[in-house]
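In: here are the coordinates; sequence isn't available:
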């Protein structure tokens, strides 16, 4: 179910395997290349949950929103199962659930909203940040770190520095793309919505355990707009608003090089 053309798969595609298990059921496997500190990177999980819905032959429309709840850790060796269900299918909107199961326990679940995009009023109120282009920035030095970071090419703009202070802004800007310049589509856009480092890293000099609890992604880009981006860099902008009682939020935006807002995202994270 990964590439019917016979062309070689990009690493991102190969890391999201889907094999039919039965009606509304798919088998998959975790991929250590997209590993975070103690388990799969949340962006990989989001992409897999979305891909399972888009693999269903009777889905209609393109993604306009999804909310993912990350409920438990995943083992790197045990097989995964994905169960999808169309909660409601209408003429203009569809609502699907996608559940990731391992060892008979639910590890993550998403509500995916599909919509039929139409020619309507078009306006662009959000303002594209005026930042230097990616070609003007030096690639960061390669260093040991989280595995999934090596699967992307990132160019960091001057801004907040992690683990440096107890205050100040947590806003950062990063140009990022797949390391193989894989063309942008909805699963990859869902993954990039979680490419931001946790904002608490920019608020505290202390290294703290942290994990995403819930993430919502709004897909503003049309398929044609994603195709126009291709394998180019996307500008990832992120900031936090409040840290309190073991939880914090973070908001992110993803922009094309020419200033088109591709997606927005909200996260709730747990921390110590």
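Out: Thanks, I have the structure now. Not measured: the values here are computed from a predicted model.

In: hey, let's count contacts and neighbours off CA atoms from now on
Out: OK.

In: And the closest residue to residue 93 other than its chain neighbours, how far from residue 221?
Out: Closest residue to residue 93 apart from its sequence neighbours, by C-alpha to C-alpha, 6 or more residues apart in numbering: residue 115 at 4.6 Å. Look at residue 115 and residue 221: by C-alpha to C-alpha, to the nearest Å, they are 12 Å apart.

In: Comparing those two, which residue is more hemmed in?
Out: Applying other C-alpha atoms under 10 Å to residue 115 and residue 221 shows that residue 221 carries more neighbours, namely 21 against 17.

In: on that earlier part again, so the residue nearest to residue 93 makes contact with residue 96?
Out: No - with contact defined as C-alpha atoms under 8 Å, residue 115 does not reach residue 96; the gap is 11.4 Å.

In: can you pull out the helices in the stretch 1-150 of the chain?
Out: All helices of the stretch 1-150 of the chain, identified by DSSP state H, counting those that start in this stretch, fall at 11-14, 42-54.

In: Now do the last one: which elements does it pack against?
Out: Pointing back at helix 42-54 there. Contact partners of helix 42-54 among helices and strands, from 3 or more C-alpha pairs under 8 Å, 6 or more residues apart in numbering; DSSP states H and E: strand 80-89, strand 93-102, strand 105-115, helix 186-192.

In: try it against this one:
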């Protein structure tokens, strides 16, 4: 998804067209319009996967169980945070904390929909974008920001998502660099069983 401008609360129109399709893949182009102006564009690539040799190089972190961690307070936070139960292992936002700011932007947390719902591709996509902007973790200072481009890759099929049920999933996020008004942000989303469900990457604008 590429954001051409702010998306306001209210109605919008979507225009989707297939660019090319065949027996194993589909390529789609999508535009989101408000007031007859393009506010965002997106591409979607879909494929039928066949059984092949497979290996996961990323490693599931060693973390406490979600039930042993306190729920992150979302009072006074953005409205979308009310949709999630977040339990941080590390890297939560601490704007009022007297401690010195952290030396990196890494966060690890358990997260699930609130109220709970079985995991599907729509909720997994939303969760992959439910990490606080990394600049707020690295530097506890309110700064105007906006996502410029955001991509999610699904690594799980429907059977894997069904097995995850409505349990919390584990999220890991970090930035690689903050420079001249832009930073990147990468994330992994894992099932509690250790299955890698999705990865995401985005570039974010910040103003100073």
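Out: That came through, no problem. Every value quoted in this text rests on a predicted model; they were computed, and no experiment measured them.

In: related to what we said a few turns ago, save the helices of the stretch 1-150 of structure 1 as JSON lines, and put in distance to residue 131 of structure 1 and mean neighbour count too.
Out: Listed next are the helices of the stretch 1-150 of structure 1 as JSON lines, based on distance: least, C-alpha to C-alpha, whole Å; neighbours: other C-alpha atoms under 10 Å:
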{"stretch": "helix 11-14", "distance to residue 131 of structure 1": "28", "mean neighbour count": "17"}
{"stretch": "helix 42-54", "distance to residue 131 of structure 1": "25", "mean neighbour count": "25"}
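
In: Distance to residue 90 of structure 1 for those - can I get that in CSV?
Out: Below are these laid out as CSV (distance: least, C-alpha to C-alpha, whole Å):
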stretch, distance to residue 90 of structure 1
helix 11-14, 30
helix 42-54, 16
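
In: looking at the ones you listed, which is closest to residue 211 of structure 1?
Out: Among the helices of the stretch 1-150 of structure 1, the nearest to residue 211 of structure 1 by C-alpha to C-alpha is helix 42-54 (8.9 Å).

In: Now do that closest one: which range of structure 2 does it align onto?
Out: Alignment of helix 42-54 of structure 1 against structure 2: no match, by TM-score structural alignment.

In: how big is the angle separating that helix from strand 93-102?
Out: If you take axes from the mean of the first three to the mean of the last three C-alpha atoms, to 10 degrees, helix 42-54 of structure 1 sits at 120 degrees to strand 93-102.

In: Other residues contacting helix 42-54 of structure 1?
Out: Contacting residues not belonging to helix 42-54 of structure 1 are listed as 16, 18, 26, 34, 59, 68, 70, 82, 84, 96-100, 108-110, 112, 187-188, 190-195, 212 [C-alpha atoms under 8 Å, 6 or more residues apart in numbering].

In: Out of the helices of the stretch 1-150 of structure 1, which is closest to residue 177 of structure 1?
Out: helix 11-14 (11.4 Å).

In: Can you get me a residue count around the aligned partner of residue 135 of structure 1 in structure 2?
Out: When structure 2 is aligned by TM-score structural alignment, the residue opposite residue 135 of structure 1 is residue 67. Residue 67 of structure 2 has 10 neighbours, counted by other C-alpha under 10 Å.
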